[in-house]
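Undergrad: The following block contains a protein sequence and its predicted model.
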Amino acid sequence: MHGLRRTGTERIRPMTIVVPYAAGGPLDKSARILAEGAQAQLRPIQVQNKPGAGGNLGADTVAKAPKSGNLLVMGAVATHAVNPWLYKNFPYNPVKDFTPIVLVARTPNVLVMSAERAKALDISTTTDLVKYMKAHPDQLKYGSGGNGSIGHIAGEMFKSLTNTRMPHAPFQGAGPALKALQDGGVDIVFDNLASSLPLIQGGKLKALGVTSLGSDDALPHVPSINSEVPGFNVSTWFGLFAPATLPAADAQKYATAFSKAMHSPAGKAQFQKMGLTPEELTLGGFGSFVRSELGKYEFLIKAAKIHID
């Protein structure tokens, strides 16, 4: 009946998880894992991709959704911690307009070069890269998924901490930036580990370091950039948010169901294939984490003088 299911005389509207980015990425895949795993405890769940404005379009749709309890967004570090400091006319409040449900995953970015380029320049570590950049300023170019993206912020932070110079080439998304890296259009990229992992494992990309404070289980032999460039720490995270109008009882029910789906054997196995480990934070704990990240990126973005408009 047009997506509605009858239970006696009651109609149950399907729940929708809005993914504010294009299909196929880690957030989209994660949303589909959660939709499949939690619908038995909740209701039918569908996933809708609504990309645009760096993720703001999809997130704003949920922020302003009517009080129905059937719309969630797979928000991320960009939509809830980075973008508020990049756009002058930001459309929503990342804290007041949402009810945090569950932090799904945290994953570092990874500093990558094409394996061929790294070999040609004799670069195998972050320290090697810094030495080359100091000896050849402005000769290497870094690509990112766009102005204000995590890859852009990571690149500017890296230049600042190492006192080096390299031009930035923004692309319309992380996918095109990664393709440019493989094609030789740019020399390095700070990419999401989940998307780069297959190319690293396949020998096409050389991983120089991960952007978290320590190494990552998916790449145990790749050191953190922080171990060679002290103070460097930029990670990607994403999780489910509901509109602020969601009743507390429903928020608790959703958090329980999605956490169960994430930590089920099937859910963990699917996340592991992407190099991700499901997280534990829900509700208030997740909310505190978001507020902390919002303050962190306010400092980083203002210090680097990054802006969109």
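TA: That came through fine.

Undergrad: can we go C-alpha only for contacts and neighbour counts from here?
TA: Will do.

Undergrad: Please give the centre-to-centre distance between the longest strand anywhere in the chain and its chain.
TA: Counting by DSSP state E, the longest strand found in the chain is strand 98-114. Using CA atoms, centre = their mean, to the nearest Å, the mean C-alpha position of strand 98-114 is found 4 Å from that of the whole chain.

Undergrad: ditto for stretch 179-197
TA: 15 Å.

Undergrad: Let me see the residues that make contact with it.
TA: With CA atoms under 8 Å, 6 or more residues apart in numbering as the test, stretch 179-197 has contacts from 25-26, 107-114, 117, 140-144, 151-152, 154-155, 169, 174, 177-178, 204-205, 236, 274-276.

Undergrad: another one to put next to it:
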Amino acid sequence: MLALLGALALTAVRAEAQTAAPAWPQRQVTVIVPFTAGGTTDLFARIFTQAMQQKYGTAFVVENRAGAGGTVGATAAARAPKDGYTLFVGTASTHAIAPYVYKSLNYDADRDFQPVSLFATLPNMLVVSNQIPARTMSEFVAYAKANPGKLNYGSSGIGASNHIPAEIISNLIGTPMTHIPFRSSNEIMNALVGGHIHLAFDNITFALPQSQGGTVRAIAVTSKERSPTAPEIPAIAETFPGFDIGTWHGLFAPAGAPRAVVDQVAADVKEIFSRPDVVAKLKEIGAVAAPNTPDAFTAFSRSERERYRVIVREARIEPQ
């Protein structure tokens, strides 16, 4: 009887605690995306928010805050309330590259964020205007060397994951190229198709369909190995051994967000990005679903910052 009473009392305490601390979410959750709508980062965010809204019956709203290679949105997320009702889709640009290409950031990529989970990884793809005669990496290198200072390339801004590969290649072949920043991959592709820029190292998500449609020409992917989605396209590493400049997208919360919420959302990300239809959809666009735990994502983010610290230094990119 005493044991039964004790168990009942414990149950009552637990019920009271649950009543005192309602389950998350109780109201709208805002997911900040640091790039424009319709881009790769936005795509991952909407896969996540749509699934979460269906599960919880609560609004999950994407808020696009583009600018400065993603750092405008990252700054807004870092300053948001730490209550679990603001989340952020970070990338290699915002959390691994930006600390080394900007003289001053209004956020600390490590201190101001709590990693939740990776979404996916994917390579960039070197694509050129059809005005450029090169069809292979070797032909591109030869053409660039024969036209020093005449080529320009588009990116999403200084420090973006589609900016760094161009600077590295420029240094490797010893030929300067002019950087022209845009706000989004859509703008980059429109400029490339229109012949306003000569090349781009953009996400395979946008570059591959354009190359398949013949409006631009795919030369190589920036990952260490060929992409399973487009195995016919060589990797730059086949010409420059060791070259490996892919990108990734993942979910963060402002540092200090309740750990219970962080763990709950991480479990949701794992479930969503393990669904066969989601995995298949990502594979179609050249991405690999890669959900993990908050601790694993924290370790991954830190290792990526260290990797890009070396890459940026060796590429001789001066902080802006």
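TA: Good, I have the coordinates. Just so it is clear, the structure is predicted and the values come from calculations on it, not from any experiment.

Undergrad: care to give me the TM-score?
TA: Here the TM-score for the pair of chains, by TM-score structural alignment, normalised by the length of the first structure, is 0.88; 298 aligned residues with a CA RMSD of 2.2 Å.

Undergrad: coming back round to it: are any of the contacts of stretch 179-197 of the first structure buried, and which?
TA: 26, 107-114, 117, 140-144, 151-152, 154-155, 169, 174, 177-178, 204-205, 236, 274-276 (16 or more other CA atoms under 10 Å).

Undergrad: Quick one: map Gly275 of the first structure onto the second structure.
TA: In the second structure, the residue paired with Gly275 of the first structure is Gly286, using TM-score structural alignment.

Undergrad: no no, Ser264 of the first structure
TA: By TM-score structural alignment, Ser264 of the first structure lines up with Arg275.

Undergrad: any idea what sits nearest Met166 of the first structure, other than its immediate chain neighbours?
TA: Asp138 (4.4 Å; CA to CA, 6 or more residues apart in numbering).

Undergrad: mind checking what that neighbour lines up with in the second structure?
TA: That one, Asp138 of the first structure, aligns with Gly149 by TM-score structural alignment.

Undergrad: Equivalent analysis for Phe289 of the first structure, please.
TA: So, by TM-score structural alignment, Phe289 of the first structure is matched to Phe300.

Undergrad: try Ala169 of the first structure
TA: Match for Ala169 of the first structure (TM-score structural alignment): Ile180.

Undergrad: So that match, which state does it fall into?
TA: strand (DSSP: H, G, I helix; E, B strand; the rest coil).

Undergrad: distance of it from Ala15 of the second structure?
TA: Distance from Ile180 of the second structure to Ala15 of the second structure, counting by CA to CA, to the nearest Å: 59 Å.

Undergrad: same deal with Asn186 of the second structure?
TA: 51 Å.

Undergrad: Settle it for me: which of the two has more neighbours?
TA: Asn186 (18 against 12; other CA atoms under 10 Å).

Undergrad: could you say which helix or strand contains the more buried one?
TA: Here Asn186 of the second structure sits within helix 185-193, counting by DSSP states H and E.

Undergrad: ok, average deviation of that helix from the first structure?
TA: When the first structure is overlaid, helix 185-193 of the second structure sits 2.3 Å from its aligned residues on average, using mean CA distance after the TM-score superposition for the first structure.

Undergrad: likewise stretch 296-312 of the second structure?
TA: Relative to the first structure, stretch 296-312 of the second structure is 1.4 Å off (mean CA distance after the TM-score superposition for the first structure).

Undergrad: Cool, thanks, talk later.
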